[in-house]
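Colleague: pasting a predicted model and its sequence here:
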Amino acid sequence: MTVRPFHRTGPTVVVMTLRALAVGFLVGGFALVGAPAVAAPADEAPVSLIVGLRSVTDVVTPLERRVDVVASEPLTGAVTVDVPADQVAEAADVLRADPAVAYVERDQVARIAAVTPDDPYYSDQWGITKTGVNRAWDTTKGSGGIVVAVVDTGVKKLPDLSGRVLAGKDFVNNDSNPDDDQGHGTMTAGVIAAGGNNGVGVAGICWYCKILPVKVLDSSGAGSYSNIAQGIRWSADKGADIINLSLGGASDSQLLRDAVAYATGKGALVIAAAGNDGKSSQHYPAAIPAVLAVGASTSNDSRYSWSNYGSSWVDIAAPGCNPAQARNGLVGQFCGTSSATPFVSGVAALLASTSPAPTSAAIRAALTTTATKISGNWVASSSGRINAATALAVLSGDDHVVPAASFVTPGGNAYVHGTVGVTARATDNIGIARVELLADGVVVATDRVAPYAFSWRTTAPAATVALGLRAYDYSGNVATATRRVTVDNQAPTVRATSTTANGTRSVRKTRYVTATAADAHGIKRVELLVDGKVTYWYAGTVRKFPVQTWKYGKVMTVQVRAYDRAGNVRYAPARKWYR
C-alpha cells in the first residue's frame, strides 16, 4: 500500500491506493475532503440573437454592413441572427435602432429540472451532476423491487441504508452474517443506494433499491476466486438484478466465466471494476465479455492515472471519486475503479426500475450507446462516460423532443474551394448522438462530439452544392438544416500591365504597376508584392499601384496577385528591376 498526498486550497487530502497481486478490492482510497469539479472553459462560439419583427422585412442585410453576421434563420414573426461573441452589443444596438424591430434578445437554452437533495455532503458529489443522475431523478429514484448484490467485504447496516439491506451470505466465514469487517463493501453499497434527501450523509444513486450483501473478501480485502464465483451464483439465485464486483485479479478463470454465464443466464447484469494498476492489462472478472467493465473518469472526463484502460475490453467510464460513508458513519472520498463500478451499478438500477421492466441486455445497451464520448481511446469507442439522464430517457422511450441543428460556417451562399471547414450547432433536451454532414444528399462526414466540425473536400471545378445537416438524438429523433454554397476551384486570371519591363536597369523614382484581374464569380482583391511582401491591396478588379523604388535594395522583385471570392489565388509573372 502506498500513500500519496496531494494538496488543494484547504486541508491536505490523502489518497490510499491498494496494489495487490492477490484478488482484492479495487479502491483508490478515501479522504475526508472531496475535490471540486473542474470548471468548463468559456464558450467562444457565435451568439444567437432572436430579433422580433413588427412586419415582414429584411433586417439582416443592413446589419451585415456593421457587424460580421455568421448566419440567420427565419422564424414566425422573428429571425435568428448569429453574430461573433465580441460583436453582440454592437449588433443589438444596430437592430434595436431599426423601426421594424420589436425586440432583440439572446436565444436561450431551457433544460429539464434537476433534483437537489439535502444530504449534507451532496455538494461534494460532482459525479451526480456530471452524469445527469440528478436529472434522471426527475423520472425515477429507484424501486424497492430492484436488488443490487454487493459481492465484496460485506455491508454494515448504516442508517443511510436503513430497511434496504437484505439478508445476505458470508462465504469467507461460511455463515449468514455478511457484516463488513473492512469497510470497502459498505462504501460501495453507499455509492449505489444511500438514502437521498434524508438529511444524512450522501445521496446514493438508487434511493429505494435493495442491497444484497455477499461477503467474499476478508478483513484485509482479499478473497479467493472460488468464493467470488460462489457469491456470484448465490446472488443470481436470490434474484439479484445487478451484481456489483468492485474487485478483481490479474488472471483469467473458467470458474469465474461459468459463474458469470450462470448469473447472466438468470437475467442479472454483472458489473465489475477494471482495476487500479494504471495499465492496459486485462483484469478479471471485468475482462470477461459478458461483464460490463468499468474504468474511472475525472471531473473533466479524463482518465485517472491509476485506472486500468483499454478500448478492447473496458466498456464504460464513470466518476472514480465519490463521497461515501465508512463503517463508523464518517463520510470520506471513496476513489478507485471500486467507486466507479457502484456508480454504474446505481445507474443500472435506476434503469431497471422503469416499466415495463427492461432486460439486462437492454440496460447494458442503453448505458453504453448513450454514454458521453470522451477522448483518449481508453474505453470502447462505441461508449464513453456514463450519462444517466440520456440512458434513462432512451430506455424508457420518453424522448419525443426533436433536436435542433444549424450551420455556423460557412455562411449561406458562400463561395468555397478546396477542403472546406464546416462547423455546426446541435442541441437536444437529452443529448446528441451524432451529426452528419451531407453534400447534395450524400453523407460526407460524421461527428459525435461537440463542438461539431467537419472537413469537406470539394472536387468540382465549379458547382452549386446543397449542404445538409442531420442531427440525431439518442432516441432516433432527427433534425435537419440546409445551406447552399458555391464551389469554385478555378483560380482567377491576373496580369500586370502598364509597367516597367522585366530586367530593366537603372530604375529610379516611383514606377507604376497596373493589376487587372477577372473571375466568373468575382474578384475579392488584388495585391502588389515587392520582394514577397504585400505593399498595397485593392478590393476590386483593376488598380494602378505605385512602387517607390528608392525604398528597396539594388535588386527588387515586383509581382501582382489576385484572389477570387472563393479564396483561389493566382500570381502574375514576377519582374526583376535593378536600381
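Modeller: Nice, thanks for sending it over.
Colleague: please make it C-alpha for all contacts and neighbour counts, starting now.
Modeller: Noted.
Colleague: next, count neighbours for Glu105.
Modeller: Residues lying near Glu105 (other CA atoms under 10 Å) number 12.
Colleague: ignore what I typed, I meant Tyr571.
Modeller: Quick note: Tyr571 (other CA under 10 Å) scores 18 neighbours.
Colleague: and here is the other one:
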Amino acid sequence: MRYRLPAATAAVIAAATLGVSVTATPVFAAATSTTPSQLIVGLRSASTAAATVRKLDADPDVKVLSSDASAELSAVTVAVPAADRADAVATLKADPNVAYVETNAVASADDVTPDDAFYARQWGLATSKTPAAWDVTTGDAVVVAVVDTGVNEVSEIAGRVLPGYDFVNDDSDPSDDAGHGTAVATVAAAAGNNGAAMVGVCWQCRILPVKVLGADGTGTYDNIAKGITYAVDNGADVINLSLGGAESSQLLDSAVQYAYAHNVVVVASAGNDSKTTRTYPAASIPAIAVAGSTQGDGRYSWSNYNATADQWVDLAAPGSNIAQSASGGNFTMFEGTSSAAPLVAGAAGLVLSAKPDATADQVRDALENSGDSIGTWVAKGRLNVGRAVQQITASPALSISEIATSPVSPARGKVTVTPTVASTAGGIKTVKMTVTQPNGKTIATTATKAPFSMVYNSTGITGAVAISITATDTAGNSTTAGTVLNVDNTAPSAALTLSSFVTGPTAVTLANPSDDIAEMDVYVKNVLVGTVTSAPWTYDWDTSGLAGTIPVKVSVTDLAGNSSTTTKNVGVDNAGPKLAWGGPTVATKSALRGTVEVKATATDTAGVASVEVLDAAGNVLGADTTTPYVIPVDGSSFSGDTTLTLRATDKLGQITTVDKTVLFDNTAPVVGDIAASAARGNLVLTPDVTDDTGLRSVKMALTLPSGKTVTISSPTTAPYAAKWGSAGITGTVSAAITATDWAGNVTTATSTFVVDNTAPSAAWTLPSAYANGIVPIALTTASDDTATMDVLVKGKSIAQLTSAPWSIDWDTTGLSGAFAVAVKTTDAAGNTTTVNKTINVDYAGPKVTVFTVKFPAAAATQIRTSVTDPAGVESLELLDAAGQSLATSTTSPYTLTVDTSAMSKGAATWTLKATDKLGNVSTTTKVVTVS
C-alpha cells in the first residue's frame, strides 16, 4: 500500500546516484550530495504509515510536503522543508510507531564508455568461461529485474521485456532516458547466435524493467528500495542493481533482506571509487557485490575492492563489455562495475535455467564457490560461469543440508551452530564456520569431528550476522552454505506511558519500544498482575479499591530473551476532591444581590483541575482553576432562596459536588409617603415601605422649614413607625426616606407633610363685664385655620362650633351673678387658644340708697340721691304721679332739680326711676310736700 500526497504538493526529490560516464576511463561517481529535506522513516508496522505522517504534519514546527510509503518494507519517505528537518527528526524519533529515521541518500549508476565491438571483441564472455555454460543451457524464461534508469526494448532483447514500473515519475512507463539500464539489460540477456552484433550471457532470460534512476542517473534510496520490493512482488528471480551510494541505509538493507527472504538472487555493483569503502546496497549481506576485473584478471583501477580486514566484495567479473544503446541503433563498450554486475546476473539466470529449483543460497554458492582465484582483493575470485553451471547440475559428493543454531534467530550470547554435512566421496575432514558481523569483522572457527558444532559468542553484537559454513571432505571436495542469523544482545528499552496519578481502569502502555518485544509483564507492589504477549503492548490495570502511592513495575523481554525493567510510583486516586463551601454566607438577616464571589476550598492528591459553580438547571455560572478558588457569579437574575452547586473536578476527571442554598434579593425596597399620627408635638412618623426580604434600615432625613435637617431612624420591622418631637416647628417638612434591605438594595423617595405647633390667636366679641338677656359671643379674627370653637360657662360647654360663622347667642335668662366664660379655639393641628372673661348677669335695677327732697327758699327744689349699680347707672329720672318726667340726670353725681313754682302746693307723689346700663330699672316713690 502506498500513500502519496497529490502531485501539486509533492516535493521534488533529488539525490546523488551512480551516474553515466562518457569519458574514456569509466569513473564510479561518489555519492556526495544529499537532500536533508528527504527522510526515510522505518515503521514498526506498515499499517501505521498514514498515522505517522499525520502526526508529523500536526507538529506546528514541521510542514510535510509529500509522503510515499512502501508497506512491504514498513517504511515511508517524507519530504519537509530543509529548515524543518531537525524538528521533523525529533518528532519522528519520539513517535512510538517509528523504528528508525535516516536521510534519503543517493546512489549513482556505473558509467559506460561507448565503443564498437562484436562478439570476437567480447573478451569478458571468454574470460568468464561463459561459452562452457552454453554447452549446458543458453537460458530460459528466468526473470532478471533491471532496477536502473529503465529499459528500452531494443533488438537484442526484443520480445523479452516485461511490463514494468517507473518510480521516478510514478507511472507504468519505465522507458530508459539515460541509456544505462538498457546497456545493463543487453549485457545480461542479449540474444545469441542470431546473426546480430553482440551476445549476452542468458539468451532467453526475460527482463523486468524497474526505473528508479532519472535521466541524470540519480535516484533516491526510497525509490530504489521500492523498486527492489516491486521486482520481488512481480516475479523476479534475479535482481541486478548497477547502482550504489556511500551511505548505509536500513531501508535499502531491509529491501535486500526482503528479496532474500523471498528466494530472489540480488546482484549489485561494488562501485568505481578505487576504494575499499563499502557502497550500498552491494554491502548488504544477502547481495552479491561485484567488482570489475581486466582481461588479464587484474583489478581495473577504478574498481572498488576489499581491505584485508573487511572482505565485503564477493566476486569479480569482466568490467568492459559490449552493450546495445537505448536507441537500439548502436553498440558500445560498457565499462565499470555496472557492466560487471549484469554478467553475474546473467550467469545467475543460466544457473537457474540449469537447475530451476535451486534456492537463492544455492545459486549464490554456485557462483561464488566456482570462481577463479585472482587475488585477495575479492573474496571469491573471478566469475566462472561454466563451472557455476557445472556445479549446480553435478551430483554433489559433499553437501550441507542444514545449518541449525541454538538458540534460533533472534539469538543472543553464546550461539551453537551445527551444520548437517554429508559426503559420498569420503569422510569429512574439516568444517569451517566464518561469521561476518554487522561491523564487518569476521570470526572463523573450525571443527574436525561430528557433529561439527561450533560456538559463536555474540555478546555485544546486535544485527544481522552472516554465517558461512565450508565443508571439506577427505577427497578434497568442498562446499559452502550460508545462513543469516539475527543477533540481539541489546536489552529492549521502552518508555512507559503511565500517568503520575490514575483512577479506575488504567492503561499501562509501552511507548517507543526499541526492539522486538516478545513479552510485557506488569507488577503492582511487586506482584505479577498481568502479562501481554502481542502488540499493542497495553495492559488494562484495574485500580479499584486502591489508594495512595503504588509502585508499578513493567518488565519487557524481546524475542532474544533480553529484558529491561521500568518502575514508576503511581498515585492512585479513586475519590473526587475534598470540597467545602467557603462563602458567601447568608445570616438570618442578610441576603445577596448582583455579582457575588463564591469561595471554595478544594484539595485532591491528583490535583484539582477546576472548581465550578452551577445553577439548579446545571448551567455553569463560573469557574476557577487555581487556588484560592474565588468564582464571580452573576446573581442579578436570582430571587429568593437559590440553590448553587459547587462542582470540583480533579485532574483524573473525578467529581465532587456541594449544594448551598442562599438568599438572593435583587429588588430594591418600595417607598411611599410618610403617614404622621398628628401634626404637632411628639409625632409618630410611619413611612410606607415594603420589601420582599426585610429591611436592614429605614432612615428619614427631615428638612424643616428653617432649612435645618434632622435624621430619624425607624425600626427595621413593620410598621417602621418612629417618634419625632416637633415642638416649636410649624410649616411644611420635606422628608427623604432611605430604605436599605438585607441585600444592600437601596431606595430613596421624598415626601412632605405639614407640622403646626403654633396655637391659634383669635379676637372675639363679648358684652361688657355685665350683661343680661341674649348675649352674643363671636370670633372676630383668627390667625390660623380654626377647626372648632368651644364656649364654656363656668367650665361647662354651652356650645361647640365647627364651621363659620364663629358666633353664638348666650341666653342668660334666669341667671344672675358672675359667670366665668371661656372661649376655646382649636386649629386643625389641635393647637388651642382660650380667652377667659367673667360676665356678671344683672337683671336688677340700680339701687337707690338716698332719695331726699330739699326745698330751698327758691322755687327750685333740689333732689338729692345716691344710686349705685354694678353694671353702671345709665340715668335717673324723676316722675310725677302722672308719670311725667320732672327732671333727668345721666351723670354722676346724679343731681335733680325740680321747678316747683308751677306746682300745686301740697302733697305730691314723686317717683325716682333709676335705669342701669343694662336697661334694668328700679323705682322709688316718695310723697313730698310742695310749698
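Modeller: It's in. What you are looking at is a predicted structure, and each value in this text was computed from that prediction instead of being measured.
Colleague: any idea what the TM-score is?
Modeller: After superposition, the two chains reach a TM-score (TM-score structural alignment, normalised by the length of structure 1) of 0.51; 311 aligned residues with a CA RMSD of 2.3 Å.
Colleague: and the longest helix for structure 2?
Modeller: Longest helix of structure 2, by residue count under DSSP state H: helix 337-354.
Colleague: which residues touch Ala268 of structure 1?
Modeller: By CA atoms under 8 Å, 6 or more residues apart in numbering, Ala268 of structure 1 lies in contact with 236, 239-243, 360.
Colleague: ok, those residues in structure 2, which still hold?
Modeller: Retained in structure 2 by both residues aligned by TM-score structural alignment, their matches' CA atoms under 8 Å are the following of the contacts of Ala268 of structure 1: 236, 240-243, 360.
Colleague: reformat those as TSV; add secondary structure and distance to Val560 of structure 1.
Modeller: Listed next are these as TSV, based on DSSP: H, G, I helix; E, B strand; the rest coil; distance: CA to CA, whole Å:
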residue	secondary structure	distance to Val560 of structure 1
Ala236	helix	80
Ala240	coil	78
Asp241	coil	75
Ile242	strand	73
Ile243	strand	74
Ser360	helix	70
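Colleague: most neighbours among these, which one is it?
Modeller: The most crowded member of these, judged by other CA under 10 Å, is Ile243 (30 neighbours).
Colleague: what does that residue correspond to in structure 2?
Modeller: Using TM-score structural alignment as the criterion, Ile243 of structure 1 maps onto Ile239 of structure 2.
Colleague: again, but for Glu64 of structure 1
Modeller: Under the alignment defined by TM-score structural alignment, Glu64 of structure 1 is left unpaired in structure 2.
Colleague: and for Glu64 of structure 1, the neighbour number?
Modeller: If you count neighbours by other CA under 10 Å, Glu64 of structure 1 ends up with 13.
Colleague: may I see the buried residues of stretch 462-469 of structure 2?
Modeller: 462, 464-469 (16 or more other CA atoms under 10 Å).
Colleague: how far does stretch 240-248 of structure 1 sit from the chain's center?
Modeller: Between the centre of stretch 240-248 of structure 1 and the centre of its chain there are 27 Å (CA atoms, centre = their mean, to the nearest Å).
Colleague: do me a favour and get the end-to-end distance for that stretch?
Modeller: With CA to CA, to the nearest Å as the measure, stretch 240-248 of structure 1 spans 20 Å from end to end.
Colleague: also stretch 470-480 of structure 1?
Modeller: Stretch 470-480 of structure 1 stretches 5 Å from its first residue to its last (CA to CA).
Colleague: and for stretch 472-483 of structure 1?
Modeller: Using CA to CA, the end-to-end distance of stretch 472-483 of structure 1 comes out at 18 Å.
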